[in-house]
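Peer 1: Pasting the sequence and the predicted model now:
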Amino acid sequence: MVTETYPPEINGVAKTLQQMVVGMLDRGHAVQLIRPGQGADDHGNRTHAFDAEEIIVPGAPLPGYNGLRFGLWCKRRLLRHWSAIRPNIIYVATEGLLGHSAMAAARDLDIPVITGFHTQFDHYSRHYHLGLLEPAIRRVLRRFHNRAECTLVPTQDLRKKLEHQGFGKCRVMSRGVDIRLFSPERRDPALRAEWGLGDQDIALIHVGRLAPEKNLPLVIKAFEAFRQKLPNTRCVLVGDGPDREKLQREYPDVVFAGMRTGEDLARHYASGDLFLFPSVTDTFGNVVLEAMASSLPVLAFDYAAPREHIRSGISGFLAPYGDAAAFCRAAANLAARAEMIPAMGRSARGIAEGLDWSNEYDRLEALFLSYVRRPLGREVAA
């Protein structure tokens, strides 16, 4: 497994990669995790009870993303590692220098590679004043992924889109959610009181990086449309990022909860009432499933995870992709029918209960084994 982000870094790619590692370890496979160091004291750690081997490679800070690093070119080092202990298959999760060096080393050694399309970097360019580079970035991504046996994507919609753009064989590996961690039972009246809310008041919540590509101004517009009908509504932003200082300065009425993890994060989800997901750049949106598991209906655009899992009008509302006005109208309509929100949340929880990670582990294992070229030992094959 080759990745440029991994916990304790907090983002959807890191969480997904950790789940993939844990799933393969739980099924008895040996896993080697290759990633950049996350600071001077990072020499690798224990990933799971079965102890995945970690190889730490040089990295550098990622511009615009404090706390994240990208890997440097290290083909020779990977050739040495993989010549000494040859892996059956290599999964490359990120398309930076580390991912390209892993791809080059694997091709020299004739080891099958599967890539993951976790981030739409071509779309991100629009939000960092690099829109003119979007076609060039897409060509680089396409050339990289087309060198692999196949590319894993989280939804059927994204598979069709990428294949239409000339990406080679794409296969869907969806996402799951930990319904024991993310649960409505973690709702905390004391936390809601800190937000200035009573039992009958509404908290609109968003969880994610506070960055340009997350379309956060639309969260504020939807919040304003909602509280025109229900003035006691509060908006809570959970997360951190480069836009936090600016947003706090411009929107003093918004609660900024900062970065939260584990049970504390789950408590924040469950203490909300309606989840707002205004992104138009996410390849999936793991936070959508976490919100649903916490019994929150989701207001989102009709794509990615919301399209896959939200039943509009029953477990949330879907606005046409990119239609900000429709998004805000849906928020106002929900405010007018706020008595529906608890029932919609229960419906969302019911859907999330069927999205267990173990099903995805089984599919991922079968896919990996299907691309292994070298004969496996009888015990492993069994």
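Peer 2: Yes, it's here. Numbers count the residues shown, from 1 in each chain.
Peer 1: rest of the way, CA atoms for contacts and neighbours
Peer 2: OK.
Peer 1: In the stretch 1-150 of the chain, what residue spans correspond to strands?
Peer 2: 32-36, 53-57, 59-61, 69-71, 90-92, 113-116, 150-153 (DSSP state E, counting those that start in this stretch).
Peer 1: what packs against the last one?
Peer 2: Read that as strand 150-153. With contacts defined as 3 or more Cα pairs under 8 Å, 6 or more residues apart in numbering; DSSP states H and E, strand 150-153 has these neighbours: strand 113-116, strand 170-172.
Peer 1: So for I34, which of the ones you listed sits nearest?
Peer 2: Of all those, strand 113-116 sits nearest to I34, with 14.1 Å by Cα to Cα.
Peer 1: gap between that closest one and the chain center?
Peer 2: Remark: strand 113-116 is offset 17 Å from the chain centroid, using Cα atoms, centre = their mean, to the nearest Å.
Peer 1: So which bits of it are buried?
Peer 2: Neighbour counts over strand 113-116 (16 or more other Cα atoms under 10 Å) mark 113-116 as buried.
Peer 1: Most widely separated two among the residues you listed?
Peer 2: Taking Cα to Cα, the two most distant members of these are V113 and G116; they sit 10.1 Å apart.
Peer 1: Mutual contacts of these two, please.
Peer 2: The contact sets of V113 and G116 overlap at 91-92 (Cα atoms under 8 Å, 6 or more residues apart in numbering).
Peer 1: what about the helices in the stretch 251-382 of the chain?
Peer 2: Counting by DSSP state H, counting those that start in this stretch, the stretch 251-382 of the chain has helices at residues 262-270, 286-293, 304-309, 324-336, 341-352, 357-371, 378-381.
Peer 1: Alongside the first one, take a look at this:
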Amino acid sequence: MKIVIITDAWKPQVNGVVNSLSKIAEGLTQKGHNVEIIGPNQFKTIACPTYPSIRLALFSKKKLKKLLFKIKPESIHIATEGPLGLAGRKICIQNKWRFTTSYHTRFPEYIKARIPIPLWLTYKFLKNFHSAAHKTLVPTISIKKMLESRGFKNIDIWSRGVDQNIFKPVKKKEESSYTKPVMVYVGRVSVEKNIEDFLKININGSKIIIGDGPDLRKLKHKYKNVIFLGEKFGKELANIVASSDVFVFPSLTDTFGIVLIEALACGIPVAAYPVSGPIDIIENGVNGSLNRDLETAIKDALKISKEECIKKAKQYTWQSSTNQFESSLTPIKIL
């Protein structure tokens, strides 16, 4: 099948959406499909306000339409609700093509963290955007229930995976210069990730932040006792995570959190708030700790067995994720 995925989030961006789509495109190709990714890199772009590393496609509809008619896809998936997603949605509707969408980000909460826009307004926009889709894919049951409570329809689960050839326990932890326990966060360094809830905790040990983002400079200046390592990838990232004692996930707005299952695959327990994403992955007291007091969650997570963490991570494979995505696809035309 010739499949087109339209996304506003694509390389060189570094985030969960890009990671997920890259893995799915790879998996679908291995299964014999022809996959084309249409991203902002194929259009004129401007920097996203308050987040300059993200580029937004400008006036994309005309070129996008030409690309789609040239490719002649048999199935279309629209992954994001940005300028490209909006243009793709409009083209599909005008041509009476069926398509699927996915919900990766709690966009209303992200916007509200930066601009005082009411949640009901952005959820209304999102509900309208996804209402035209044959199916909308979400990563967890809790997100499915939340969106259905807001009137969203035709929602299917599309979970995620972890590469356990990269993310795995270290055979023997090397002696570290960091004071134990070592607490690590991996992800975007930005306001919507709620990192300061972790950084401001007065707790013994070493706090390590891995990632980049618009708040990096400010937080480095404010928290002198925190170790900021910048972006890390692949085996280097996995080794740092696997050498830590607890993975801290302070976000209140993620829909899944691939970094959670990557940490579990390394045998590292997770400390998080009991919110969407963590509540779907973490079994409290088994492979991590969920608590409205993050400091308590960290202390409790340090007591968790790494074997249970690894066991849980084995439930998440990219092959299974690819199969879920493939089964959700719909032909653009009904024969």
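Peer 2: All right, it came through fine. As the structure is a prediction and not an experimental result, all values here were calculated from the model.
Peer 1: TM-score of the superposed pair?
Peer 2: Put the two chains on top of each other and the TM-score (TM-score structural alignment, normalised by the length of structure 2) is 0.93; 331 aligned residues with a Cα RMSD of 1.8 Å.
Peer 1: Matching P8 of structure 1 against structure 2, which residue comes up?
Peer 2: Counting by TM-score structural alignment, P8 of structure 1 lines up with P12 in structure 2.
Peer 1: Would you mind giving the residues in structure 2 matched to stretch 279-293 of structure 1?
Peer 2: Using TM-score structural alignment, stretch 279-293 of structure 1 lines up with residues 251-265 of structure 2.
Peer 1: And stretch 99-113 of structure 1, by the same measure?
Peer 2: Mapped onto structure 2 using TM-score structural alignment, stretch 99-113 of structure 1 spans residues 85-99.
Peer 1: if we can go back for a sec, highest average neighbour count across the helices of the stretch 251-382 of structure 1: which stretch is it?
Peer 2: Among the helices of the stretch 251-382 of structure 1, helix 286-293 has the highest mean neighbour count (mean count of other Cα atoms under 10 Å), at a mean of 28.
Peer 1: the inter-axis angle of it versus helix 341-352?
Peer 2: Counting by axes from the mean of the first three to the mean of the last three Cα atoms, to 10 degrees, helix 286-293 of structure 1 lies at 110 degrees to helix 341-352.
Peer 1: mean shift of helix 286-293 of structure 1 relative to structure 2?
Peer 2: Taken over the aligned residues, the distance from helix 286-293 of structure 1 to structure 2 averages 0.8 Å (mean Cα distance after the TM-score superposition for structure 1).
Peer 1: got the angle between that helix and helix 262-270?
Peer 2: With the same axes, to 10 degrees defining the directions, helix 286-293 of structure 1 sits at 70 degrees from helix 262-270.
Peer 1: Just the helices from the stretch 51-200 of structure 1, written as ranges.
Peer 2: Counting by DSSP H, counting those that start in this stretch, the helices of the stretch 51-200 of structure 1 are 75-84, 97-109, 121-124, 134-145, 156-164, 189-194.
Peer 1: Looking at these, spot the one closest to F368 of structure 1.
Peer 2: With Cα to Cα as the measure, helix 97-109 is the member of these nearest F368 of structure 1 (15.3 Å).
Peer 1: in the match of stretch 99-113 of structure 1, what counts as buried?
Peer 2: So, applying 16+ other Cα under 10 Å, buried residues of stretch 85-99 of structure 2: 85-92, 97-99.
Peer 1: now stretch 152-167 of structure 2
Peer 2: Buried residues in stretch 152-167 of structure 2, counted by 16+ other Cα under 10 Å: 152-153, 155-164, 166-167.
Peer 1: Please apply the same query to stretch 214-223 of structure 2.
Peer 2: For stretch 214-223 of structure 2, a neighbour-count test (16+ other Cα under 10 Å) marks 216, 219 as buried.
Peer 1: Compute the distance from the centre of that stretch to the centre of its chain.
Peer 2: The chain centroid and the centroid of stretch 214-223 of structure 2 are separated by 22 Å under Cα atoms, centre = their mean.
Peer 1: In structure 1, what range does that stretch match?
Peer 2: Using TM-score structural alignment, stretch 214-223 of structure 2 corresponds to residues 242-251 of structure 1.
Peer 1: Quick check: the lengthiest helix in structure 2 compared with structure 1, mean distance?
Peer 2: The residue-count maximum for a helix in structure 2 (DSSP state H) belongs to helix 16-30. With mean Cα distance after the TM-score superposition for structure 1, helix 16-30 of structure 2 departs from structure 1 by a mean of 1.0 Å once superposed.
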